[in-house]
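1. Provided below are the primary sequence and the corresponding predicted coordinates.
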Amino acid sequence: MNTLFILHQPICIKNPSLYNKKNRPFNPTTLNNHLPFSITSWKLQAEAKGFGGDGSKPSQKKTNNAPKNSTSQEQEEEDDDKIPEVVFDRMIRRIVVSVGLPMAIGVVLLKLFDMLKEKQVWDVPLWVPFVTTFVFFGSSVLGVVYGSLSTSWDADKKGSLLGFEEAKENWDEMWKEEGN
């Protein structure tokens, strides 16, 4: 009963901060000055496979102070592989279908199991919705990869409906650079 009585009393904190700002062991500006490297100068050096660079060394970002000549701009544009708009649209459509279809089936089956149990038609064992969720939502995640690989990467070639041949060709093409 005493515990409930204490809960009704207002809490008053006279000194809201127990941390004294004057006694900080490290000042953020002096900490950066004493380190052999600057934390603010860290940059990611990773590049996605197939989207620029040769993969042998991290790309160096050019500063704004250095003037660019036209040959370096042309060379930089040639190095970056641009995805044609037609191929990108095909890829997005395939990804939406290959992700959306299994996810929709998974949601419908979960709702169906709920209705069957609610109307007492079938007492659905607990493992059935778990397996259903694992299979259909897991295949939905794999749909992102399949949607991008099953698309024909050639702008002139449309490709097949399911894209099995394109997926095999694109898989080999993607890993061909690794072997070299």
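-> Looks like it came in fine.
2. switch to C-alpha atoms for all contacts and neighbour counts from now on
-> Will do.
3. quick one: end-to-end length of stretch 154-170, please.
-> With CA to CA, to the nearest Å as the measure, stretch 154-170 spans 10 Å from end to end.
4. if you count neighbours, what's buried in that stretch?
-> Neighbour counts over stretch 154-170 (16 or more other CA atoms under 10 Å) mark 159, 163, 166-167, 170 as buried.
5. stretch 99-115 now?
-> 99-103, 105-106, 109-110, 113-114.
6. just stretch 82-92 next, same as before
-> Within stretch 82-92, judged by 16+ other CA under 10 Å, the buried ones are 87-88, 90-91.
7. could you give the number of residues near Asn33?
-> Taking other CA atoms under 10 Å as the criterion, the count of residues near Asn33 is 10.
8. related to what we said a few turns ago, among the buried residues of stretch 99-115, which ones are in helices?
-> 99-103, 105-106, 109-110, 113-114 (DSSP state H).
9. so of those, which two are at opposite extremes in space?
-> Longest distance between any two of these is 23.0 Å, between Val99 and Asp114; criterion CA to CA.
10. next, the one to line up against it:
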Amino acid sequence: MAKKSRPTPPPPKKRGWQQIEAPGMPQVVSDRMMRRMVIFCGLPTLLGLLAFPSSYLLLQQGLKVPVVAVVGVTLGCFGLGIVGLSYGILSTCWDAERQGHWLGWQELRINWGRMRANSKANRNNAPT
């Protein structure tokens, strides 16, 4: 018996060198979010990764650093990285035509309100 071959789906339509965007988040908003996440999450995480080598260098110079302080600084930096990840997403302007403020306090309040309203609506519509 011969196997039946399935038809392959057509390739996505292209516009020049770009693919046509599917409905959802615009690429400019996604890029903006990524930049903010790298800044607000990447920098504290990098500092957390540098805490151990820095403490080793200080130890080599004769300065005794308590282990608890090194662990505390590392965990604090990693915690800031996690908070920064959420802040990077929520402080981004989700409007493709508007850039928003560089710190994003206004956008954070707007997006937090949207998220809470959506959560409340989903909770009210959930089957019981």
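-> Arrived safely. In this text, all values refer to a predicted model and were calculated from it rather than measured experimentally.
11. against Cys41 of the second structure, how distant is the counterpart of Leu142 of the first structure in the second structure?
-> Aligned counterpart of Leu142 of the first structure in the second structure: Val83 (TM-score structural alignment). Distance, Val83 of the second structure to Cys41 of the second structure, by CA to CA: 7 Å.
12. excluding sequence neighbours, find me the nearest residue to the aligned partner of Leu43 of the second structure in the first structure.
-> Here Leu43 of the second structure is matched to Leu101 in the first structure, going by TM-score structural alignment. Spatial nearest neighbour of Leu101 of the first structure, excluding adjacent residues (CA to CA, 6 or more residues apart in numbering): Ser140 at 7.6 Å.
13. if we can go back for a sec, which element is the match of Leu142 of the first structure on?
-> Element membership for Val83 of the second structure, per DSSP states H and E: helix 67-90.
14. could you look up the SS state of Asp154 of the first structure?
-> What DSSP: H, G, I helix; E, B strand; the rest coil gives for Asp154 of the first structure is coil.
15. if we ignore the residues flanking it in sequence, what's nearest it?
-> Val87 is the one closest to Asp154 of the first structure (CA to CA, 6+ apart), at 7.1 Å.
16. contacting residues for the match of Leu142 of the first structure?
-> Cys41 (CA atoms under 8 Å, 6 or more residues apart in numbering).
17. quick check: the gap between it and Met33 of the second structure.
-> 14 Å.
18. and Pro66 of the second structure, by the same measure?
-> Taken as CA to CA, the span from Pro66 of the second structure to Met33 of the second structure is 37 Å.
19. ok, Pro23 of the second structure - how many residues close by?
-> Neighbours of Pro23 of the second structure (other CA under 10 Å): 6.
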